[in-house]
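> Test case, fold it:
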Amino acid sequence: MSENKQSRDVFVAIADPTRRQLMQLLAQAEEVPLHELTARFSMGRTAVSKHLNILKEAGLVVDRKVGRETRFRLNASPLREVENWLAFYSKFWSINMMCLDQLLEEEEE
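Presented below is the predicted three-dimensional model:
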């Protein structure tokens, strides 16, 4: 990564369905070579590599060279930020649903 490139936001990285699918594939295996990932998509190696680089910049993917081959694995720990964000809204909806239930019960009485 060049010096003037900032690390990507996790939310931006997971916003694309192709990148979410790549993450799902990587979650099912310890390491996956680039050519195996590319075979799963109807796009070229360059396009898959660009998606993987975005995931890598967000810290969601780690790669390593084995000879001439690049292998990728998932690093799910940055997803904790997403989980924490969702937890707030989960609590928000739970509280609102309880209030709605109470209101409906009071109206029935």
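
> contacts, neighbours, all on C-alpha from now
OK.

> Quick one: the strands in the protein, in order.
Along the chain, counting by DSSP state E, strands occupy 32-33, 61-66, 69-74.

> and the longest helix for this protein?
helix 79-108 (DSSP state H).

> and the most centrally placed residue in the chain, what is it in contact with?
Nearest to the geometric centre of the chain sits Ile14, at 4.0 Å (CA atoms, centre = their mean). When contacts are counted by CA atoms under 8 Å, 6 or more residues apart in numbering, Ile14 touches 20, 55.

> and for comparison, fold this next one:
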Amino acid sequence: MPEAVSLNDVMRALADPTRRSVYERIASAEEMSVADLTRGSGVSQSAVSQHLKSLKQAGLVVERPEGRNVYYRAQPDGLAPLADWMAGYGVFWRERFDALRALMKEIDP
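Below you'll find the predicted structure:
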């Protein structure tokens, strides 16, 4: 069974702007090869491979080897730890805005 990925793993992986760009390119396509990701990125193939390794370890992408190529696609549940963390803050801010709205009605009915 794969080891659970933590929020820190996901945030650490996406903190790097180049890695985030690689992830965004993969997420916007069905799947991409390392060569596809290297083309036009301004980053070497070995650097792209290192970024992909970090994204894979964080559970954000999965790979599919085919012959000499490896294709990457976004892992559908990869952002779940981040989405779950943010959902808690959504409740926090909704409550604050509701309280502010009520206060504004008291001040200016």
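
> Pro65 of structure 2 and Gln75 of structure 2: what is the separation?
Pro65 of structure 2 is 15 Å from Gln75 of structure 2, where distance means CA to CA, to the nearest Å.

> who's more crowded, those two?
Gln75 (16 against 10; other CA atoms under 10 Å).

> residue contacts, the more buried one?
Applying CA under 8 Å, 6+ apart, the residues near Gln75 of structure 2 are 59-62.

> How about it: what's its closest non-neighbour residue?
Val61 (4.6 Å; CA to CA, 6 or more residues apart in numbering).

> And Arg73 of structure 1, by the same measure?
Nearest one to Arg73 of structure 1, counting by CA to CA, 6+ apart, is Glu31 at 4.7 Å.

> rewinding a little: how far apart are the longest helix of structure 1 and its match in structure 2?
Its aligned residues in structure 2 lie a mean 0.9 Å from helix 79-108 of structure 1 after superposition (mean CA distance after the TM-score superposition for structure 1).

> Any buried residues in that helix, and which?
Within helix 79-108 of structure 1, the residues scored as buried using 16 or more other CA atoms under 10 Å are Leu79.

> I'd like the distance from that helix to the chain centre, please.
Mean C-alpha position of helix 79-108 of structure 1 versus that of the full chain (CA atoms, centre = their mean, to the nearest Å) differs by 24 Å.

> in stretch 45-59 of structure 2, what counts as buried?
45, 48, 51-59.

> returning to that earlier point: show me what the longest helix of structure 1 is packed up against.
helix 10-14 (3 or more CA pairs under 8 Å, 6 or more residues apart in numbering; DSSP states H and E).

> Thanks a lot, catch you later.
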